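# Kindly return the folded structure for what I paste below:
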Amino acid sequence: MSRSEPGIGPAGGRVILHDYWRSSASYRVRIALELKRVAYERVPVDLVAGAQRSADHLALNPQGLVPALEIDGKVLTQSLAIIEYLDDTRPLPALLPADPAARSHVRAVALAIACDIHPVSNLRVLSRIEALAGAEARAAWNRENIAAGLEAVEKLLRYPGYTGAFCHGSTPGMADCALIPQLYNAERWGVEYRHLPRVSTIAGNCAKLPEFQAAAPERSSAGPGDT
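Prediction:
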């Protein structure tokens, strides 16, 4: 829950996030909402129990995924699209830089995580691998995928003007919203990343910020749908 008046966003009206506490995509949006100071209510969607396939949830998100964000009289899906909407409608603090080349690079880092690492490590894929080849194959697949993906992200972060604080510049943005949930998953699966200097520096800097602390899965677990 945001630290502002519960459930009321700066543009007015209730803001409701349908999410699962350990979902990387949901975690990204929680970070963005906290950074934007948008207060929101949470409706847990228990992915393990299959609540994402319920008729009510499919009416919000036909893909049967989380998150889904009710805001400004709309229902938004896909985490990075939601973050860009928040940046377009609530410009400060900016989550994307003004310079076109820098914006492209920040998007590239975020997409490398959200579209290349995350999709082949999500619950649907891992459950299928376990069904076909067993729990050990599931774990090996996930660790190898996350480790290789983070190595590539480290290299992507080596661009001119990198300050060492966040993925771009001296304030967190969309790429940081994507990176921190992926590092949470890395830790869950025992994937080491502290040998990656830029990734490690960013992780440490984000960990100090109350917005990232408030969005963390353990802080966001509440109720029977968050077990």
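
# from here on, contacts and neighbour counts on C-alpha atoms
Will do.

# Show me where the protein has its helices.
24-35, 55-60, 79-89, 100-111, 123-133, 135-156, 174-188, 197-207, 210-215, 217-220 (DSSP state H).

# One more, so I can put them side by side:
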Amino acid sequence: MSGYVLHDYHRSSASYRVRIALNLKGLGYRRHDVSLVEGEQRSDAHLARSPQGFVPVLELDGGRMLTQSLAIIDWLDAVHPEPALAPADPLARADMMARALLIACDIHPLNNLRVLKRLKHQFEATDAQRDDWYRHWVAEGFAALEPMAGTGRYLGGDAPDVSDVCLVPQMFNARRFDLDLSPYPRLVAIDAALQALPAVSAAHPDAQR
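Below you'll find the predicted structure:
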């Protein structure tokens, strides 16, 4: 087992991505839970790991800290290249990044826990309004992602790539917030294929508790 320590929270989408990537690559790691609900991400100890106070943080042998899920996954792919999570072909890689960034940059930030809390505290949004906000942005993103899915078993074709790693947590959250997934049959089928992989199912939030 490597000396990696993953500072994460079980329901954090970004942390979920990194757990999937580590598992797909067969890399051992130790989890250190940082409770977002209890505000542990704002503790001095965690801010020393991540100046943003975000999870995940991957602590390497020797104490070096890596932050931001896609940066961590990119580093893992460079240092542990098999199985590759990014295609070598430049056009295929651009397509993969477009899918991954659609989720990680266009859907996820609008529905981050701190944004949902801001809606409630600054704008007095009710729980129902907060949930409608969440579903709106996921639905808008999934409507664009569905035709980008292609015809392969996964978003990445015959093997999972970074966009698949991003999809799984977003599908988990879509179900948590009761989004109707019937308009996205390709995404549902791809998610089911991914969930059948032991490396993916072992990263599920429920498996961390």
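
# TM-score of the superposed pair?
Here the TM-score for the pair of chains, by TM-score structural alignment, normalised by the length of structure 2, is 0.95; 206 aligned residues with a C-alpha RMSD of 1.1 Å.

# Next, format the helices of structure 1 as JSON lines and append mean neighbour count and distance to Glu41 of structure 1.
Listed next are the helices of structure 1 as JSON lines, based on neighbours: other C-alpha atoms under 10 Å; distance: least, C-alpha to C-alpha, whole Å:
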{"stretch": "helix 24-35", "mean neighbour count": "26", "distance to Glu41 of structure 1": "11"}
{"stretch": "helix 55-60", "mean neighbour count": "14", "distance to Glu41 of structure 1": "16"}
{"stretch": "helix 79-89", "mean neighbour count": "18", "distance to Glu41 of structure 1": "16"}
{"stretch": "helix 100-111", "mean neighbour count": "17", "distance to Glu41 of structure 1": "25"}
{"stretch": "helix 123-133", "mean neighbour count": "14", "distance to Glu41 of structure 1": "24"}
{"stretch": "helix 135-156", "mean neighbour count": "17", "distance to Glu41 of structure 1": "31"}
{"stretch": "helix 174-188", "mean neighbour count": "22", "distance to Glu41 of structure 1": "19"}
{"stretch": "helix 197-207", "mean neighbour count": "18", "distance to Glu41 of structure 1": "23"}
{"stretch": "helix 210-215", "mean neighbour count": "19", "distance to Glu41 of structure 1": "13"}
{"stretch": "helix 217-220", "mean neighbour count": "16", "distance to Glu41 of structure 1": "11"}
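
# Tabulate those helices in JSON lines, adding columns for distance to Gly9 of structure 1.
Converted to JSON lines, the helices of structure 1 look like this (distance: least, C-alpha to C-alpha, whole Å):
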{"stretch": "helix 24-35", "distance to Gly9 of structure 1": "9"}
{"stretch": "helix 55-60", "distance to Gly9 of structure 1": "19"}
{"stretch": "helix 79-89", "distance to Gly9 of structure 1": "11"}
{"stretch": "helix 100-111", "distance to Gly9 of structure 1": "25"}
{"stretch": "helix 123-133", "distance to Gly9 of structure 1": "31"}
{"stretch": "helix 135-156", "distance to Gly9 of structure 1": "33"}
{"stretch": "helix 174-188", "distance to Gly9 of structure 1": "19"}
{"stretch": "helix 197-207", "distance to Gly9 of structure 1": "23"}
{"stretch": "helix 210-215", "distance to Gly9 of structure 1": "16"}
{"stretch": "helix 217-220", "distance to Gly9 of structure 1": "18"}
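
# Compare those and report which one is nearest to Ala49 of structure 1.
Closest approach to Ala49 of structure 1 among the helices of structure 1 is made by helix 123-133 (11.7 Å; C-alpha to C-alpha).
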